[in-house]
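Enquirer: Everything below, folded, please.
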Amino acid sequence: MVIAPSYDKLSSLGSVDTMDGVRVQRIASIPLTGYPDVRVASCTVARMQRILTRFQPDVVHVASPFVLGWQAIQAARNLGLPCATIYQTDIPGYAARYGAPVLENVLWSHVRNMHNSSTLTLAPSTASISQLHEHGVQRVRMWRRGVDTRRFDPTRRDQDWRERVGGGRKLVGYVGRLAPEKQVQDLVVLDSLPDTRLVIIGSGPEKEKLRTLFPNAHFAGFLDGDALATAMASLDVFVHSGEHETFCQTIQEAMASAVPVVTVGRGGPVDLVDSSRNGWLYKPGDTEMLRARVADLVGDNAKRAAFSRTAYDTVQTRTWTAVCDQLMEHYAQAQTVASRAPRFSTTTS
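Expert: The predicted structure follows:
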């Protein structure tokens, strides 16, 4: 069973009641002010306990908790259920990007409380594990992300698409949310790079601001499925500028598409990019270095081809099947840990 926020039936995210035969339990939600694609769900711990009691799960998997996930963690704890909580989003790190740096310590306190109330925390990178340990989070294990190597594949490269978008120029692309924490504005140094065109794939609250900032760029809007895979494979270089990534799934999707990566040397990307082999890392905040790394790859066909081959080879064993086999092992460990812990009261306030 999946417990998730409700969405408008007309939204791109849909509001299905089942997915691949799995029931989806919808929780009432409201759009986040200024970013309506993000929904904030409202559910009491008591209601969450009733939902879990009816379903009788073996394990509760909490994906990127903050509001709804916190209710699930408390409900699972009260019921004595093993709870594997996923650390996926550096929300405290986003505070400064959204103009509220004073909230960072308060948010870390909430993150620490949530994850230490879980049986296990699963984090996707060495950087995120270190970050959690520094802030007092215990029982952290590594669980990386898989990539769909059947969908993201270099054979999807589309010369017609490349000609329509680039007109014969090299294509340098970003894929992701257009939001402050992604620091997409740093890519302005690439908008005037000779013989290239910057391609921005995604949507978000900074879309119009970025359109003004990047007058020469192509804005493809939000893409998913095969359309995204075609666009990704049709790039020459993939770029990512966010310094608060706990993993960065789009880097793996670019590599599976045989597209070399230039990204900031902080957070999750450090585990993914082997600098000078499948891409380049640049120093956080050093946008001139970013520009130079991209120029190096678009200007050297032989080097770019070598990086592309290595990028492709890097991710071929990172299938979702292999990663989810690891997840099942983590579930089993969570059950063992929970079986040794004292059972909590099932009463809630």
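
Enquirer: hey, let's count contacts and neighbours off CA atoms from now on
Expert: OK.

Enquirer: ranges for the helices of the chain?
Expert: Ranges of helices within the chain are 45-55, 68-79, 91-97, 104-116, 126-134, 159-166, 207-213, 225-233, 249-256, 269-272, 287-298, 301-314, 320-340, based on DSSP state H.

Enquirer: Now do the longest one: everything it contacts.
Expert: To tie it back to what came earlier, the one meant is helix 320-340. 58-59, 80-84, 119-120, 143-148 (CA atoms under 8 Å, 6 or more residues apart in numbering).

Enquirer: can you rerun that using 7 Å?
Expert: Residues outside helix 320-340 that contact it (CA atoms under 7 Å, 6 or more residues apart in numbering) are 59, 81, 82, 83, 84, 119, 120, 144, 145, 146, 147, 148.

Enquirer: how about these, which pair is most distant?
Expert: 81 and 148 (31.1 Å; CA to CA).

Enquirer: compare with the first, here's sequence two:
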Amino acid sequence: MKLAIFTDTFTPQVNGVARTFQRFAEYLDEKKIDYRFFVPETEEDLFSTQIFRFSSLPFFLYPECRLALPNFIHIKKELEKFQPDLIHIATPFNMGLTGLAYGKKLNIPIVGSYHTHFDRYLEYYDLQFLSKFIWRYMKWFHSSFQKTFVPSLETKSELERKGFANVHIWSRGVDCQKFHPHFPSNRLREQYNIKAPFLLSFVGRLAPEKDLDILMTIAHQLPEGIKEKVHWLIAGDGPLLEKLQKEKPHNMTFTGYLKGEQLAELYAASDIFVFPSTTETFGNVVLEAQACRTAVIGAKAGGVQEIIKHEETGLLCEPKNIESFVISICRLLDNPTLLRRMELEARKYALSRSWDAIFADLLLQYNEVIEHNLHDKVANM
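Expert: Got it, this is the predicted structure:
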């Protein structure tokens, strides 16, 4: 099997799509499957004979996702030389459009994946009027794919309601060796001078679509008896950082962007991971927190509601309902036995989410498409 993958976001950009495809590239290397990635450029020198980078500009709704400026002659030449069995398109922007055009022109089977509810972002930027145009474009864009992969049942249902066909689940995994609970218990507390007995955390892009206004209100409205016992650690970067720092309560610290061991240690040190975002198609950070044996309180919305098992690995709250989140936080902090049980169940659940199994299933779905196309070619001879 030879694969060509087109995406407008890839390492070292920081988002779930980029990290997922970086992990996939590593898996393909391990399995000795030949591939070519067509991705945006980076300021870092990340040379690879299998990854082709092109000039790009930031996408205004999501600067971490780039709008690539493809070199069409170069891409066509590489595809004709490589002769992939299948093209996977990850994003609906310039690079994705290029993959779509050449897949059709060169008669290569095409699949795609849907990662981001861009239409849900619009209300956070007062651009709701664009929603119907985005859905119309997305439906057209995905209509040429023999399969469209989505990370959750909620997303699958949403696309099918909008008239998308051939929608299939490609879930997400977590590296439980990288994200684990076994860190020195006091190191992070000493680093940030945390004296409070309980640590609450959030990890993600600091942008409106993450419902950070809800998070800040939750922090301010915790009962005084609880508020004085907790400290918040907010990890991430984004356009709201300066505003949030001005509005933060005294018991909140912004760590900036964290990755690797530092990120895993933050999850592991947390008593509760609080994630109010309602726009997630999956919610990778939720699964990472669970892998670090941390209970999660999240919104009953999007893909997050499928990762958190209510009353088992954490609690689900009514979306954007401040009181629901406040009550849930108080309940777990007042009940250490329940919290401990949820922590153990969270880690147990994360251990069942193997990247290898998830990628192996994706390859099986690729094979179905490739074999179907071979069958059609033979039938038409």
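
Enquirer: Show me which residues of stretch 157-168 of the second structure are buried.
Expert: 159, 164, 165, 167, 168 (16 or more other CA atoms under 10 Å).

Enquirer: re earlier: who's more crowded, residue 81 and residue 148 of the first structure?
Expert: residue 81 (24 against 17; other CA atoms under 10 Å).

Enquirer: dump the residue contacts of that one.
Expert: 59, 338.

Enquirer: So what does it match up with in the second structure?
Expert: Under the alignment (TM-score structural alignment), residue 81 of the first structure pairs with residue 108 in the second structure.

Enquirer: again, but for residue 6 of the first structure
Expert: Using TM-score structural alignment, residue 6 of the first structure sits opposite residue 41 in the second structure.

Enquirer: Confirm for me that its match is in contact with residue 52.
Expert: No. With contacts counted by CA atoms under 7 Å, residue 41 of the second structure stays clear of residue 52, the gap being 8.3 Å.

Enquirer: Look at the two and report which has more neighbours.
Expert: residue 41 (22 against 18).

Enquirer: corresponding residue for residue 198 of the first structure in the second structure?
Expert: Residue 198 of the first structure maps onto residue 232 in the second structure, by TM-score structural alignment.

Enquirer: for residue 94 of the first structure, same thing?
Expert: Under TM-score structural alignment, residue 94 of the first structure pairs with residue 121 in the second structure.

Enquirer: counterpart of residue 307 of the first structure in the second structure?
Expert: Aligned partner of residue 307 of the first structure by TM-score structural alignment: residue 342.

Enquirer: And for the closest residue to its match other than its chain neighbours, the neighbour number?
Expert: If the residues on either side of it in the chain are set aside, residue 342 of the second structure comes closest to residue 313, at 4.5 Å by CA to CA, 6 or more residues apart in numbering. Residue 313 of the second structure: 28 surrounding residues under other CA under 10 Å.

Enquirer: contacting residues for residue 313 of the second structure?
Expert: Residue 313 of the second structure neighbours (CA under 7 Å, 6+ apart): 295, 296, 342, 343, 345, 346.

Enquirer: rerun that using 10 Å as the cut-off
Expert: 290, 293-297, 307, 338-350 (CA atoms under 10 Å, 6 or more residues apart in numbering).

Enquirer: filter those residues to the buried ones?
Expert: 290, 293-297, 307, 338-347, 349-350.

Enquirer: Residue 60 of the first structure pairs with which position in the second structure?
Expert: Match for residue 60 of the first structure (TM-score structural alignment): residue 87.

Enquirer: Quick one: residues contacting that match.
Expert: 2-6, 35-37, 79, 99-100, 102-103, 108-112, 145, 366.

Enquirer: Apply 8 Å and report the result again.
Expert: 3, 4, 5, 6, 99, 103, 108, 109, 110, 111.

Enquirer: roughly how far apart are it and residue 120 of the second structure?
Expert: 28 Å (CA to CA, to the nearest Å).

Enquirer: just residue 318 of the second structure next, same as before
Expert: 17 Å.

Enquirer: related to what we said a few turns ago, most neighbours per residue, which of the helices of the first structure?
Expert: helix 249-256 (a mean of 27; mean count of other CA atoms under 10 Å).

Enquirer: so what does it touch, helix or strand wise?
Expert: helix 225-233, strand 237-240, strand 261-264, helix 269-272, helix 301-314 (3 or more CA pairs under 8 Å, 6 or more residues apart in numbering; DSSP states H and E).

Enquirer: So what does residue 368 of the second structure match up with in the first structure?
Expert: So residue 368 of the second structure corresponds to residue 333, using TM-score structural alignment.

Enquirer: can you check residue 214 of the second structure too?
Expert: Per TM-score structural alignment, residue 214 of the second structure is aligned with residue 186.

Enquirer: Could you do residue 247 of the second structure as well?
Expert: In the first structure, residue 247 of the second structure lands on residue 213 (TM-score structural alignment).

Enquirer: picking that back up, which residue lines up with the residue nearest to residue 342 of the second structure in the first structure?
Expert: Per TM-score structural alignment, residue 313 of the second structure is aligned with residue 278.
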